[in-house]
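Novice: Sequence plus predicted model, see below.
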Amino acid sequence: MNSVLYRHGDSAVHRARPEIKIVAAFLAVLCVVATPRTAFWAFGVDALVLLIVWTVATVPLGWFARRALIELPFVVLALLLPFTGGGERVAVLGIPLSVDGLLAGWNIVVKGTLGVLISLTLAATTHPRDLIVGLQRLRVPVLLTTIASLMLRYVEVIAAEARRMRQARLCRGHDPRFLWQAGATARGMGTLFLRSFERGERVHLAMLARGWTGTMPMPPAARAGGSSWLAGLTPALVMAAAGGCALWTV
């Protein structure tokens, strides 16, 4: 099971227990969201913590920068808020901008960026298979972990099927650059959905024939000790301390 986000490594971050990293990422996102938007120094602390984690994990900064571009639509929205917001206005380079709009745009950009980077950090240092195991150890409902596991296992199969269908259309003269051929693309997506549904039915019947009981097997492992939890949660605890101080001083 390969992943376009996972980067193989042997750092302390890679070797940490997946359930600890999942809890740490979840707590870190909560801390970022709860931090007041005017606590600029607290967001600086959060970014510094992430930089330290990346350094330990030996994941280059450019890797995160390229994949963080997924949030560009939200950045565009945030850039419009200073011009469309109401309330008090301030002149920046001779352009009147809304103070509330500036703060709202900053809030969206900084929290969205940090949230995306935290998620990318978890994905880059934890194999998808280990993520499922971590969720199982955290007692996440069996139905959710089963769906996630099957999705990760067969997403590449569906992607390969989509590539074959696209290649077949191109061999028959289809050119997706023309607007009037959007209908063929839409029909191809519908066909892919039906094929995926039928494949899922066949896989489910095959699993039942082999004694499927509704639960994914979980590899045996010793429980994580207190020192492992403390080490893994340290970045999130630092973010929590920064956010707590920011809330206290507001």
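Specialist: Structure's in. What do you need?
Novice: Only C-alpha atoms from now on, for both contacts and neighbour counts.
Specialist: Will do.
Novice: Excluding its own residues, what touches the helix or strand harbouring residue 247? List them.
Specialist: Taking DSSP states H and E as the criterion, residue 247 maps to helix 226-249. With contacts defined as CA atoms under 8 Å, 6 or more residues apart in numbering, helix 226-249 is touched by 16-17, 20-21, 23-25, 27-28, 31-32, 34-36, 39, 42, 45-46, 49-50, 53.
Novice: again, only this time at 6 Å
Specialist: 20, 24, 28, 31, 35, 39, 42, 46 (CA atoms under 6 Å, 6 or more residues apart in numbering).
Novice: tell me which residues in the lengthiest helix in the chain are buried?
Specialist: When the chain is parsed with DSSP state H, its longest helix is helix 142-171. Neighbour counts over helix 142-171 (16 or more other CA atoms under 10 Å) mark 145, 146, 148, 149, 152, 158, 162, 165, 166, 169 as buried.
Novice: okay, now residue 118: neighbour count?
Specialist: Neighbours of residue 118 under the rule other CA atoms under 10 Å: 22.
Novice: Look up the closest residue to it, ignoring the ones flanking it.
Specialist: residue 25 (6.3 Å; CA to CA, 6 or more residues apart in numbering).
Novice: Do I have it right that residue 89 meets residue 95?
Specialist: No. Applying CA atoms under 6 Å as the test, residue 89 and residue 95 come out as separate, 9.6 Å apart.
Novice: more neighbours, the two?
Specialist: The residue with more neighbours, out of residue 89 and residue 95, is residue 89; 17 against 10, by other CA under 10 Å.
Novice: need the contact list for residue 99.
Specialist: 88, 89.
Novice: Mind checking what secondary structure residue 90 has?
Specialist: Under DSSP: H, G, I helix; E, B strand; the rest coil, residue 90 falls in the strand class.
Novice: Could you tell me whether residue 96 really is in a strand?
Specialist: Yes. If the criterion is three-state DSSP, then residue 96 is within a strand.
Novice: got a list of what it touches?
Specialist: Contacts of residue 96 by CA under 6 Å, 6+ apart are 89, 90.
Novice: So it versus residue 78, what's the distance?
Specialist: According to CA to CA, to the nearest Å, residue 96 and residue 78 sit 16 Å apart.
Novice: Just give me the residue closest to the centre of this structure.
Specialist: residue 119 (4.1 Å; CA atoms, centre = their mean).
Novice: Mind telling me what element that one is part of?
Specialist: helix 99-125.
Novice: Put this next to the first one:
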Amino acid sequence: MGAGHGHRLHRPGDTPVHRLPPHCKLVAVLCFVLAVVSTPREAMWAFGLYAVLLAAVAAVARIPPGFLLKRLLIEIPFVAFALLMPFVVPGGRTTVLGVSLSVPGLWDAWNILAKGTLGVAASVILASTTELRALLLGLQRLRLPPLLVQIASFMIRYGDVVTDEMRRMSIARRSRGFEARGVRHWGVLAASAGALFIRSYERGERVHLAMISRGYTGTMPVIDEVAASRAQWSSAAALPVCALAVCLLGWWTL
């Protein structure tokens, strides 16, 4: 896969969670999310237990609460959508602080917020304890289609390149006295976006030709294999197994 690339989501460390093979953590997070999604929304206590489980994993991984909470802000658009549901979903009504709200809408909003927040938190913990390169190796180990793995790999590798190109274009505009202050400047920004697309496409073509000239045949070489022992699989399974138990108990208590 080549050299690893750092990312602001990753928090280096030497904890039991960091040392788990990436494919074990990927399977564990996927199974945990499936258990959360399968939990009935009426079992509100179950989501509290899921949060406790994630907090325990974060504590073992030595992830500060502030670090985790700051990165949960990515779900703000979903929070805004959920907050609208009590006002637009039809059904029975109830009054909260003098405001008439839809009962089904309140349940739907709770369902989205609870399950979405837990899913994002689990993903943030995974990204915080696993390097991006290791995640790609884990996906490859799990037999994900090679083409999808390569696309993800190139996105990670060249995302910073495109961002740096945008930064240089922004500096060039400012050095010529340009500042976007209104609608009349949208044309310049649109032209810049078009130029960025062309530059990125041309760079991609050059990179592809360089890869072919060096023997690229459609598959990327694997630098190392990440094996997992039975003990590591058992450790990774602790989270989804506990989540499954909570999910089953949630259905049983309805």
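Specialist: That came in fine, so what should we check first? No experiment lies behind these values; they were computed from the predicted model shown.
Novice: re earlier: what residue of structure 2 matches up with the residue nearest to the centre of structure 1?
Specialist: Here residue 119 of structure 1 is matched to residue 123 in structure 2, going by TM-score structural alignment.
Novice: Setting aside sequence neighbours, what's the nearest residue to its match?
Specialist: In space, and not counting its chain neighbours, residue 123 of structure 2 is closest to residue 29: 7.2 Å by CA to CA, 6+ apart.
Novice: Aligned to the one you found, what sits in structure 1?
Specialist: Checking TM-score structural alignment: residue 29 of structure 2 goes with residue 25.
Novice: mind putting the buried residues of helix 142-171 of structure 1 in CSV, distance to residue 230 of structure 1 included?
Specialist: Output for these, formatted as CSV (distance: CA to CA, whole Å):
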residue, distance to residue 230 of structure 1
145, 26
146, 29
148, 28
149, 28
152, 30
158, 40
162, 44
165, 49
166, 49
169, 54
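Novice: with the residues you listed in mind, which one is nearest to residue 215 of structure 1?
Specialist: Taking CA to CA as the measure, residue 146 is the one of the buried residues of helix 142-171 of structure 1 closest to residue 215 of structure 1, at 6.8 Å.
Novice: quick one: what helix or strand has the closest residue to that closest one other than its chain neighbours in it?
Specialist: Nearest residue to residue 146 of structure 1, sequence neighbours excluded (CA to CA, 6+ apart): residue 216, at 6.2 Å. According to DSSP H and E, residue 216 of structure 1 maps onto no helix or strand at all.
Novice: Residue in structure 2 paired with residue 216 of structure 1?
Specialist: Residue 216 of structure 1 maps onto residue 220 in structure 2, by TM-score structural alignment.
Novice: for residue 140 of structure 1, same thing?
Specialist: Per TM-score structural alignment, the equivalent position to residue 140 of structure 1 in structure 2 is residue 144.
Novice: what about that match, neighbour count?
Specialist: 12.
Novice: SS state for it?
Specialist: Assignment for residue 144 of structure 2 (three-state DSSP): coil.
Novice: check contacts around it.
Specialist: Listed by CA under 6 Å, 6+ apart, residue 144 of structure 2 has no contact partners.
Novice: and it, how far is that from residue 227 of structure 2?
Specialist: Counting by CA to CA - residue 144 of structure 2 and residue 227 of structure 2 are separated by 16 Å.
Novice: Repeat that for residue 172 of structure 2.
Specialist: 48 Å.
Novice: Then residue 143 of structure 2?
Specialist: Residue 143 of structure 2 is 14 Å from residue 227 of structure 2, by CA to CA.
Novice: do the same with residue 142 of structure 2
Specialist: 11 Å.
Novice: Please identify the residue most distant from the middle of structure 1.
Specialist: residue 94 (38.7 Å).
Novice: Have a look at residue 143 and residue 227 of structure 2 and say which one is more surrounded.
Specialist: residue 227 (13 against 10).
Novice: Could you tell me whether that one really is in a helix?
Specialist: No. Counting by three-state DSSP, residue 227 of structure 2 falls outside a helix, being coil.
Novice: Looking for the alignment partner of residue 229 of structure 2 in structure 1.
Specialist: By TM-score structural alignment, residue 229 of structure 2 lines up with residue 225.
Novice: tell me, how many neighbours does its match end up with?
Specialist: 8.
Novice: burial measure for residue 197 of structure 2, as a count.
Specialist: Count around residue 197 of structure 2 with other CA under 10 Å applied: 13.
Novice: Which helix or strand contains it?
Specialist: helix 186-213.
Novice: now that helix, how far from the centre of its chain.
Specialist: Distance of helix 186-213 of structure 2 from the chain centroid (CA atoms, centre = their mean, to the nearest Å) equals 26 Å.
Novice: Quick one: map the residue farthest from the centre of structure 1 onto structure 2.
Specialist: Aligned partner of residue 94 of structure 1 by TM-score structural alignment: residue 98.
Novice: Same check on residue 245 of structure 1?
Specialist: Residue 245 of structure 1 maps onto residue 249 in structure 2 when the alignment is built from TM-score structural alignment.
Novice: now residue 58 of structure 1
Specialist: So residue 58 of structure 1 corresponds to residue 62, using TM-score structural alignment.
Novice: For its match, which three-state class applies?
Specialist: coil.
Novice: Burial check on it, number of neighbours?
Specialist: 17.
Novice: go on, residue 34 of structure 1?
Specialist: Residues near residue 34 of structure 1, counting by other CA under 10 Å, number 15.
Novice: What residue in structure 2 is paired with it?
Specialist: With TM-score structural alignment as the criterion, residue 34 of structure 1 matches residue 38.
Novice: And for residue 72 of structure 1?
Specialist: So, by TM-score structural alignment, residue 72 of structure 1 is matched to residue 76.
Novice: distance of its match from residue 83 of structure 2?
Specialist: For residue 76 of structure 2, the distance to residue 83 of structure 2 - CA to CA - is 10 Å.
Novice: More neighbours: which of the two?
Specialist: Neighbours per residue (other CA under 10 Å) separate residue 76 of structure 2 from residue 83, with residue 83 holding more: 17 against 11.
Novice: Not counting its neighbours along the chain, what's nearest the more buried one?
Specialist: residue 109 (6.3 Å).
Novice: Next one: residue 63 of structure 1 relative to residue 219 of structure 1, how far apart?
Specialist: With CA to CA as the criterion, residue 63 of structure 1 and residue 219 of structure 1 are 31 Å apart.
Novice: Which one of those two is surrounded by more residues?
Specialist: The neighbour count for residue 63 of structure 1 versus residue 219, taken as other CA under 10 Å, is higher for residue 63 (13 against 8).
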